[in-house]
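Enquirer: build me a model:
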Amino acid sequence: MEEARLDYVLVPLGLTVFGLYHLWLLFAILHRPALTVMGLNAQSRRQWVFSMMTDPLKNGILIVQTLRNNIMASTLLATTAITLSSLITVFVSSKSTSAASKLVYGNQTLTISSIKHFALLVCFLVAFLCNVQSIRYYAHVSFLATLPTSKGRRDSIEYVARNMNRGSFFWSLGLRAFYLSFPLFLWIFGPIPMLSCCCIMAFVLYFLDTTTSFTRQLHIDSMKEEPKTADV
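Expert: So this is what the prediction gives:
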């Protein structure tokens, strides 16, 4: 295969491997959540919300502190993403200006390089937007979870738990965008490192995203006692 055509074959192949893994992960989260860390964490967060909202006035400080920690984590990732996006924009702009006089008709080098930087920029912008959306949900939950009128109302508690899980899912999406930035960054050095990184990352993420039988058993034992508000 010609060296110039490697980008057209290996890059889509690497993205396909990365995308297929996350399609499988999404299917597992929706249909067999106990097999994934995200599914177990979503159930634990729901149980935590039911436990805290049995007495919102008594547990209000703990609720706000816990949500504040989550907001700080999302803020850190959002700040990092927008900073990296700004740096990439400045780098591409300066490079385009300096290379404008050297651009020869038919030369594709600058075009491919621009696509690589643009893909990285979009990746970090998606991470920024997902983390901002996560902050929005966490801030909204901090108000809803401390309302004394929600005590004993299952529909209100379910709504709070659902919004908290949405905030966590957006945080996970932002983190996945950071994971995707690694193979996109290695694409600058060539399509072969990019493909290798996609395969290695999908293999590593499988062990990070799936649960063991021991973990599932611990979670089942912790979920045996249903919160009292579930009977309301």
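
Enquirer: going forward, measure contacts and count neighbours with C-alpha atoms only.
Expert: OK.

Enquirer: the chain: helices as residue ranges?
Expert: Under the criterion DSSP state H, the chain carries helices at the ranges 6-31, 37-52, 56-99, 109-144, 154-187, 191-209, 213-222.

Enquirer: including distance to Ala230 and mean neighbour count, could those helices go into JSON lines?
Expert: Compiled in JSON lines, these are given as follows (distance: least, C-alpha to C-alpha, whole Å; neighbours: other C-alpha atoms under 10 Å):
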{"stretch": "helix 6-31", "distance to Ala230": "22", "mean neighbour count": "16"}
{"stretch": "helix 37-52", "distance to Ala230": "8", "mean neighbour count": "19"}
{"stretch": "helix 56-99", "distance to Ala230": "15", "mean neighbour count": "16"}
{"stretch": "helix 109-144", "distance to Ala230": "18", "mean neighbour count": "20"}
{"stretch": "helix 154-187", "distance to Ala230": "7", "mean neighbour count": "20"}
{"stretch": "helix 191-209", "distance to Ala230": "29", "mean neighbour count": "17"}
{"stretch": "helix 213-222", "distance to Ala230": "15", "mean neighbour count": "12"}
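
Enquirer: let's compare: structure for the following, please.
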Amino acid sequence: MKEKDVDYVLVPLGLGFMILYHIWLVYTVVKHPTRTVMGLNAQSRNQWVFSMMSDPLKNGVLAVQTIRNNIMASTLLATTAITLSSIISVFVSSTSNSDHAASQLVYGNKTSLLSSVKYFAILLCFLVAFLCNVQSIRYYAHVSFLVTVPTFIDRREPIHYVARNLNRGSLFWSIGLRAFYFSFPLFLWIFGPIPMFVCCIIMSFVLYFLDTTTSFTRSLHSYSLREKTESSAIEAV
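Expert: Purely as a prediction, here's the structure:
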């Protein structure tokens, strides 16, 4: 097989495998949220917002500190993403007309056009990660104000609104983290399509075990939710 044929076959297969996995993940999160970690975390955040806003005078400091920790995590990822984007831009501009010795380790097309596509794909991943983490910081900062607003337990609309904004911030944080995950196969694509394809397959299986839940986790989570609902009902009475 020619070198360019290896790129044309393995690279779309690897990216297609990861894209199909994430399509399945989105479908499972929407239709069966309790089977995924993201779905269970979203339900837990709803309960957390309910417990924090039920007594903001008592839990206000704890809520703001928790949101602040999330803002710091998003800030760290955003700073890392924009720093790596700047480094890649400087590196590409300084070596645009030079051949990379590392690309000769495995079969791969070594033309300048393909090298530009590789670095542009990596740069795009980091830019997406930066923008998503900035949006995450925006939602977290908004929630830090709303979570300390006094409300009543029987008024669920403000609580649902705060929980929805918190879940949106977490969603953008997860998308930014996925962009970092996608950058690993693209980095290995510099050394050739074979390491990139192997990395896509391995990462998809690793993410499957990280994203899905076991029956024990689901039962434990449902038990904690029932216990929290019963205690809240007793307090309301």
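
Enquirer: tm score of chain vs chain?
Expert: Once superposed, chain against chain, the TM-score is 0.92 (TM-score structural alignment, normalised by the length of the first structure); 224 aligned residues with a C-alpha RMSD of 2.0 Å.

Enquirer: closest to Lys228 of the first structure out of the helices of the first structure?
Expert: helix 37-52 (8.2 Å; C-alpha to C-alpha).

Enquirer: Leu121 of the first structure and Thr212 of the first structure, how far apart?
Expert: Plainly put, Leu121 of the first structure is 36 Å away from Thr212 of the first structure if you go by C-alpha to C-alpha, to the nearest Å.

Enquirer: which of the helices of the first structure sits closest to Val232 of the first structure?
Expert: Closest to Val232 of the first structure of the helices of the first structure is helix 154-187 (C-alpha to C-alpha; 6.3 Å).

Enquirer: what mean distance separates that closest one from the matching residues in the second structure?
Expert: Its match in the second structure and helix 154-187 of the first structure itself, once the structures are fitted together, sit a mean 0.4 Å apart by mean C-alpha distance after the TM-score superposition for the first structure.

Enquirer: ok, stretch 37-45 of the first structure next?
Expert: Mean for stretch 37-45 of the first structure is 0.4 Å (mean C-alpha distance after the TM-score superposition for the first structure).

Enquirer: mind listing what Leu123 of the second structure touches?
Expert: For Leu123 of the second structure, the contacting residues are Ser85, Ile88, Ser89, by C-alpha atoms under 8 Å, 6 or more residues apart in numbering.

Enquirer: got those as a markdown table, with distance to Glu3 of the second structure columns?
Expert: Output for the contacts of Leu123 of the second structure, formatted as a markdown table (distance: C-alpha to C-alpha, whole Å):
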| residue | distance to Glu3 of the second structure |
| --- | --- |
| Ser85 | 29 |
| Ile88 | 25 |
| Ser89 | 27 |
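
Enquirer: which of the residues you listed sits closest to Pro150 of the second structure?
Expert: For those, the nearest to Pro150 of the second structure is Ser85 (42.3 Å; C-alpha to C-alpha).

Enquirer: any idea what that closest one aligns with in the first structure?
Expert: Using TM-score structural alignment, the equivalent of Ser85 of the second structure in the first structure is Ser85.

Enquirer: setting aside sequence neighbours, what's the nearest residue to Ala42 of the second structure?
Expert: Asn167 (6.1 Å; C-alpha to C-alpha, 6 or more residues apart in numbering).

Enquirer: trace Leu218 of the first structure over to the second structure, please.
Expert: Alignment note (TM-score structural alignment): Leu218 of the first structure maps to Leu220 of the second structure.

Enquirer: OK, contacts around its match?
Expert: If a contact means C-alpha under 8 Å, 6+ apart, then Leu220 of the second structure has no contacts.

Enquirer: repeat for Cys199 of the second structure
Expert: The neighbours of Cys199 of the second structure, taking C-alpha under 8 Å, 6+ apart as the test, are Phe184, Pro185, Leu188.

Enquirer: tabulate these (CSV), appending distance to Val29 of the second structure.
Expert: Converted to CSV, the contacts of Cys199 of the second structure look like this (distance: C-alpha to C-alpha, whole Å):
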residue, distance to Val29 of the second structure
Phe184, 24
Pro185, 24
Leu188, 29
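
Enquirer: if we can go back for a sec, reformat the helices of the first structure as JSON lines; add distance to Asp231 of the first structure.
Expert: Formatted as JSON lines, these follow (distance: least, C-alpha to C-alpha, whole Å):
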{"stretch": "helix 6-31", "distance to Asp231 of the first structure": "25"}
{"stretch": "helix 37-52", "distance to Asp231 of the first structure": "11"}
{"stretch": "helix 56-99", "distance to Asp231 of the first structure": "17"}
{"stretch": "helix 109-144", "distance to Asp231 of the first structure": "21"}
{"stretch": "helix 154-187", "distance to Asp231 of the first structure": "8"}
{"stretch": "helix 191-209", "distance to Asp231 of the first structure": "32"}
{"stretch": "helix 213-222", "distance to Asp231 of the first structure": "18"}
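
Enquirer: which residue in the first structure lines up with Cys200 of the second structure?
Expert: Matched by TM-score structural alignment, Cys200 of the second structure corresponds to Cys198 in the first structure.

Enquirer: could you find the closest non-adjacent residue to that match?
Expert: Nearest non-adjacent residue to Cys198 of the first structure, counting by C-alpha to C-alpha, 6+ apart: Gly14, 5.4 Å away.

Enquirer: quick one: that neighbour and Pro193 touch, right?
Expert: No - counting by C-alpha atoms under 8 Å, Gly14 of the first structure stays clear of Pro193, with 9.8 Å between them.

Enquirer: from Val30 of the second structure, how far out is the residue nearest the centre of the second structure?
Expert: Centroid check for the second structure by C-alpha atoms, centre = their mean gives Ser174 as the closest residue, at 1.9 Å. Ser174 of the second structure sits 15 Å away from Val30 of the second structure, going by C-alpha to C-alpha.

Enquirer: can you check Val11 of the second structure too?
Expert: Counting by C-alpha to C-alpha, the gap from Val11 of the second structure to Val30 of the second structure is 29 Å.

Enquirer: right, and Leu120 of the first structure touches Pro183 too?
Expert: No - Leu120 of the first structure is beyond contact range of Pro183, at 9.5 Å (criterion: C-alpha under 8 Å).
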